[in-house]
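In: Sequence plus predicted model, see below.
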Amino acid sequence: MVATTAADERAVALPEDVLFEIFSRVPSVRDVLRCALTCKPWLRLLTDRTFLCRLWPDLAHGHLSRLLGFFFQNERLGDGKRAIRRHTRQRYSVSAPTFLPTPGSWLGPGGDCALTSFVADDGGSFNYAELLASRNGIVLMRLIPRSYKRMKDALIVCLCNPITGERHIAPPLECACLGRYMNGYAILESPGRSMLSQSQVLVTGYNSHGDCHLHLHSYSAARRSWSTPTRCHDGNSFFLEGAEAAQVHRGLAHWLYSAHDRTDRLYILSSEGTAVHTSFAKLPISIISSPTFLYVSRDDRLSIARVYLTQMDVWTQQERDGDGHVTWLCTHVIQMSFSKYSLGGKWFAFNKGSLLALYNSDGGGIFVFDIERKVMDKVMGCPPCLLTNGYGTCVPFEVDLSEFFLLQLGGLSRG
């Protein structure tokens, strides 16, 4: 709740330049949010895009200011009975989610810190949390039940916002079609809103011992309910390519797939937030044994990047023609000058027209690669904890701070 008249009158007496000097010394985003809620003049100032860009000048220069850090785990809690019993008895998880800030991160300086430094622990439940995805300041996790039967029969997911401290635990999703193969996740937001309470979650999964078709489930945080699952393609015939976290573009979540024999071309699964309308289409793009992933270009087109040794090629979706057909064209072939980093490591879609690369070999680090400019900027060195052994998880935590403030506080400033 925003403070009233007396505080407003005192705040008006301070010139904008003085307030700029004050806010520029506030150590974290959360503290700046608290300042905005102190009085109406400060609220109006901290929802003014021009002032925000002045406060955070990096917002207008490139993409690095969006990356606040990484949430990571070096291991996941095992799926078997022994793992569940062992960790229930010992009352701790293999590796609780941990946050590593980038240099100068507005989510707070310093070294590694637990997720529960930002979000209330909910009676220890977050000690049994597995990272799934992150998008625009919201983190999606799976909460592990304390019994093997509940783990087999139910999926419990949680959304949290480390900046505001909000969290939302969904009711358990109990469905025989899930089985153990849950490998696709998406976070979608209502247009013009980034509030956690208005988010939607998509989950894909299939049971290889039952109906082998992949099923798509949709969850609405506003309604606190799961939808009836949508039946998609045969889960045993197609494999997920690239990231488990969907690429969201114009309100649709997209995942890449390849055929079981890997001799075919790529396929794309697309769905809107309710999972009622889905499509599974074959693409004119062949499969290569190298990192392949979806991203959104700077001109807001869905694109696919394939990294192979010292070369990257980029395919971009074109606008629909008069008959409603969509074509894909190879728009970039880039000879990468950072060849010693191109083997191994991890790649992520990052911002529009950029990719995020992690390498810890000699001379490695964390890089943002701007595809249109063909420029690679180093963010920081790459700690070994971010390049896990295949059993852990690492998700970049990024947010457009000016957009975040406008969406979080804009309604209050107009009130």
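Out: Cool, got the structure.
In: going forward, measure contacts and count neighbours with C-alpha atoms only.
Out: OK.
In: my guess is Glu9 is in a helix, correct?
Out: Yes - counting by DSSP: H, G, I helix; E, B strand; the rest coil, Glu9 is part of a helix.
In: burial measure for it, as a count.
Out: 13 (other C-alpha atoms under 10 Å).
In: how close does it get to Phe20?
Out: Using C-alpha to C-alpha, to the nearest Å, Glu9 is found at 18 Å from Phe20.
In: swap in Leu358?
Out: 35 Å.
In: who's more crowded, the two?
Out: Comparing Leu358 with Phe20 by other C-alpha under 10 Å, the one with more neighbours is Leu358, at 25 against 15.
In: Just the element for the nearest residue to that one once chain neighbours are set aside, please.
Out: Spatial nearest neighbour of Leu358, chain neighbours left out: Ile366 (4.6 Å); criterion: C-alpha to C-alpha, 6 or more residues apart in numbering. Element membership for Ile366 (DSSP states H and E) is strand 365-370.
In: Sort out which residues of that strand are buried, please.
Out: Across strand 365-370, burial judged by 16 or more other C-alpha atoms under 10 Å covers 365-370.
In: returning to that earlier point: I figured the residue nearest to Leu358 was touching Met376, is that so?
Out: No - using C-alpha atoms under 8 Å, Ile366 is not in contact with Met376, being 9.9 Å away.
In: what number of residues lie near Pro15?
Out: 9.
In: Look up how far His233 lies from it.
Out: Distance from Pro15 to His233, by C-alpha to C-alpha: 61 Å.
In: now Leu266
Out: Separation of Leu266 from His233 (C-alpha to C-alpha): 14 Å.
In: When the two are compared, which one has more neighbours?
Out: Between Leu266 and His233, counting by other C-alpha under 10 Å, Leu266 is the more crowded of the two (22 against 15).
In: Assign the more buried one to helix, strand or coil.
Out: Secondary structure assignment for Leu266 (three-state DSSP): strand.
In: quick one: the strands in the stretch 151-300 of the chain?
Out: For the stretch 151-300 of the chain, applying DSSP state E, counting those that start in this stretch gives strands covering 154-161, 166-169, 173-174, 181-188, 200-206, 213-220, 225-226, 230-234, 238-241, 247-249, 252-259, 265-271, 278-286, 292-296.
In: can you put these in a markdown table and add distance to Ser402?
Out: Shown next, in a markdown table, are these (distance: least, C-alpha to C-alpha, whole Å):
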| stretch | distance to Ser402 |
| --- | --- |
| strand 154-161 | 16 |
| strand 166-169 | 19 |
| strand 173-174 | 35 |
| strand 181-188 | 19 |
| strand 200-206 | 22 |
| strand 213-220 | 26 |
| strand 225-226 | 31 |
| strand 230-234 | 36 |
| strand 238-241 | 33 |
| strand 247-249 | 20 |
| strand 252-259 | 24 |
| strand 265-271 | 28 |
| strand 278-286 | 33 |
| strand 292-296 | 20 |
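In: ok, and here's another one to check against it:
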Amino acid sequence: MDRSAATQAEAEAEAVSTLPEDAVREILLRVQGTAALFRCAVMCKRWSHLVADASFLRRRWPDGHGASASRFVAGFFAPKRLDRTDPDFRTGDPIPMFATFFVPTPRSAFGPRRRSLASFFRDADARLLDGAVPLTARRGLLLVHLSPEVASAGYQHGKPVVRLAVCNLLAGVCDVLPPLYGHLNFSESGYAVLTGADCSSSSAEQQPLQPGYSTFFKVLIIATMYVGPPSLYTFSSSESMWSKPVNLTFDNVGGIRGCKHSDAIVSRGRVHWSVRNWYPDYSLDMDMGTFHISQTMIMDRTTYMETNEDPQLAVASNGTPLVLLLSRPGLELKICTQEDGKKSDDGVVAEARWLTTRTVELKPPRQITRRPTKIYLRLLGEKSGTMLLKDSQRQIYIADVETGVMEQFELPDGFDGLNRQKVVLFEMDWLALFVSRLGKW
């Protein structure tokens, strides 16, 4: 850079530094793209403090607007097979054969490195988290089931003990929840973790946190029981113990046989789980405020079992529940929305229908010319408009629900037999990331 160019750059920098804060704030509010805004914020401490300010963040993401744009998928958690040559292998009793690992998506906020769950928490017992099973995640919080061998679980009062923990990856804190007693079949149960942003702000502010918890959260469990009917369990970080379980009864014949996937979707004040029945597929729908539970039939299996993967619940950018139906074989994605139930003459709500409102053609990063020539994709999960896909050759992709554009990334050795039940997508909130990262300056 010659002297004249250097002088001009210094003059421009000085001009920017003399701008009043209100002017800089208005400029930053108009920056297009969340990632670009974050890059601006880390340019200097002054801009960092402006962007991290609560009033700025509320204006950037007002309640009920831009919710989808404010969240993104940073990666996924899944079990990784270990061997003695693995740097994360630890001796002990019992010798761990698997550990839960985080696999970042391309350009993840956590960087490109795959890492164990335990590596996020300096003060936590690594053995406690290595065997933890990820259940569900939302807005930077991850709910895990702790290994009974190292979590002081077992039997108490004649009942099995289940230990869960909420991992706050941004804060680097793992909050172990009180013991849960009961005959829970945890692998067939459904889970949700809700943040203060999901619940009403007034209730989150009125109820102070119990000692030992890093943030406000609620945990909901639709528990399939080894003995007895399904039950609802709830826990809040503002309470000292789990709620008394509530037995659940259902109108349809046979009730439910269990949840198809451990994690739920959250949409417009309601939580939805995909559940198994003897023939049709149902969603179990819970109101977050009242805990009232209802059911909606997704679709009859004869309509998809020959030509499509299992239907999966998702959420549109405007908060509307969706059903995603992936062709088998092929690259066709059907996006179905729910037709509003209409009341009949006697006041009973008629059965809602799911209508195919759009079909998206998935676009691989290159022409797939391997054998077999037919392309078989499996949908491993979806959050914030991003799908995680796996093909029959163990390649994995992220894909945009709206455009169908697919991007391949490497699946390392040790991640054997990945399926929808083993994978939990980790969704983060740009607002929480800004506060966490910029607040440290």
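Out: Happy to help now that I have it. Since we're looking at a predicted model, the values are computed, not measured.
In: if we can go back for a sec, nearest to Cys113 of structure 1, of the buried residues of strand 365-370 of structure 1?
Out: Among those, Ile366 lies closest to Cys113 of structure 1 (C-alpha to C-alpha), at 19.3 Å.
In: mind checking what the closest one lines up with in structure 2?
Out: Mapped onto structure 2 by TM-score structural alignment, Ile366 of structure 1 lines up with Tyr397.
In: show me the contacts for its match.
Out: 388-390, 406-409 (C-alpha atoms under 8 Å, 6 or more residues apart in numbering).
In: Tell me the buried residues within the residues you listed.
Out: 388-390, 406-408.
In: could the residues you listed go into TSV alongside distance to Arg114 of structure 2 and secondary structure?
Out: Putting those into TSV (distance: C-alpha to C-alpha, whole Å; DSSP: H, G, I helix; E, B strand; the rest coil) gives the following:
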residue	distance to Arg114 of structure 2	secondary structure
Leu388	16	strand
Leu389	18	strand
Lys390	18	strand
Met406	21	strand
Glu407	18	strand
Gln408	16	strand
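In: now the closest residue to Val271 of structure 2 other than its chain neighbours: how far from Ala264 of structure 2?
Out: Take Val271 of structure 2 and drop its neighbours on the chain: the residue closest to it by C-alpha to C-alpha, 6+ apart is Met286, 5.1 Å away. From Met286 of structure 2 across to Ala264 of structure 2, the span is 10 Å (C-alpha to C-alpha).
In: hey, where'd the helices end up in structure 2?
Out: Listed in chain order, the helices of structure 2 (DSSP state H) span 3-17, 21-29, 34-41, 45-52, 54-60, 126-130, 201-206, 430-438.
In: For Asn419 of structure 2, find the nearest of those.
Out: The nearest among these, by C-alpha to C-alpha, is helix 126-130 at 19.6 Å.
In: now what about the closest one, what contacts it?
Out: By C-alpha under 8 Å, 6+ apart, the residues outside helix 126-130 of structure 2 that reach it are 96, 98-100, 116-119, 146-147, 150-151.
In: Residue in structure 2 paired with Leu140 of structure 1?
Out: Aligned counterpart of Leu140 of structure 1 in structure 2: Leu143 (TM-score structural alignment).
In: For the spatially closest residue to that match that is not a sequence neighbour, give me its contacts.
Out: Of all residues not flanking Leu143 of structure 2 in the chain, Val166 sits nearest, at 4.6 Å (C-alpha to C-alpha, 6+ apart). Residues in contact with Val166 of structure 2, defined by C-alpha under 8 Å, 6+ apart, are 141-144, 174-177.
In: distance of Val166 of structure 2 from Ser214 of structure 2?
Out: Taking C-alpha to C-alpha, one finds Val166 of structure 2 at 10 Å from Ser214 of structure 2.
In: And for Gly172 of structure 2?
Out: For Gly172 of structure 2 relative to Ser214 of structure 2 (C-alpha to C-alpha), the value is 10 Å.
In: ok, now Ala153 of structure 2?
Out: 23 Å.
In: same question, Ser392 of structure 2
Out: As judged by C-alpha to C-alpha, Ser392 of structure 2 and Ser214 of structure 2 stand 42 Å apart.
In: before we move on, what about His261 of structure 2?
Out: When His261 of structure 2 is compared with Ser214 of structure 2 (using C-alpha to C-alpha), they lie 27 Å apart.
In: So between these two, which is more surrounded?
Out: His261 (24 against 17).
In: list the contacts for the more buried one?
Out: 188-190, 273-275, 420-421 are the contacts of His261 of structure 2 under C-alpha under 8 Å, 6+ apart.
In: That one corresponds to which position in structure 1?
Out: So His261 of structure 2 corresponds to Ala243, using TM-score structural alignment.
In: Not counting residues beside it along the chain, what's closest to Val315 of structure 2?
Out: Spatial nearest neighbour of Val315 of structure 2, chain neighbours left out: Pro321 (4.6 Å); criterion: C-alpha to C-alpha, 6+ apart.
In: could you measure the residue positioned nearest the centre of structure 1 against Ala83 of structure 1, distance?
Out: In structure 1, the C-alpha nearest the mean C-alpha coordinate belongs to Ser134, at 2.3 Å (C-alpha atoms, centre = their mean). Distance, Ser134 of structure 1 to Ala83 of structure 1, by C-alpha to C-alpha: 26 Å.
In: Val12 of structure 1 too?
Out: For Val12 of structure 1, the distance to Ala83 of structure 1 - C-alpha to C-alpha - is 59 Å.
In: Ser290 of structure 1 now?
Out: From Ser290 of structure 1 to Ala83 of structure 1 the distance is 33 Å (C-alpha to C-alpha).
In: check contacts around the match of Leu140 of structure 1.
Out: 134-137, 164-167, 193 are the contacts of Leu143 of structure 2 under C-alpha under 8 Å, 6+ apart.
In: what about structure 1, which of those residues hold up?
Out: Checking those against structure 1 (both residues aligned by TM-score structural alignment, their matches' C-alpha atoms under 8 Å), the contacts still present are 134-137, 164-167, 193.
In: and the alignment partner in structure 2 of Ala281 of structure 1, how many residues sit next to it?
Out: Taking TM-score structural alignment, the alignment pairs Ala281 of structure 1 with Thr296 from structure 2. The tally of other residues near Thr296 of structure 2 (other C-alpha under 10 Å) stands at 17.
In: Please apply the same query to the one 4 residues further on.
Out: Number of residues near Asp300 of structure 2 (other C-alpha under 10 Å) recorded here: 12.
In: Sounds good, over and out.
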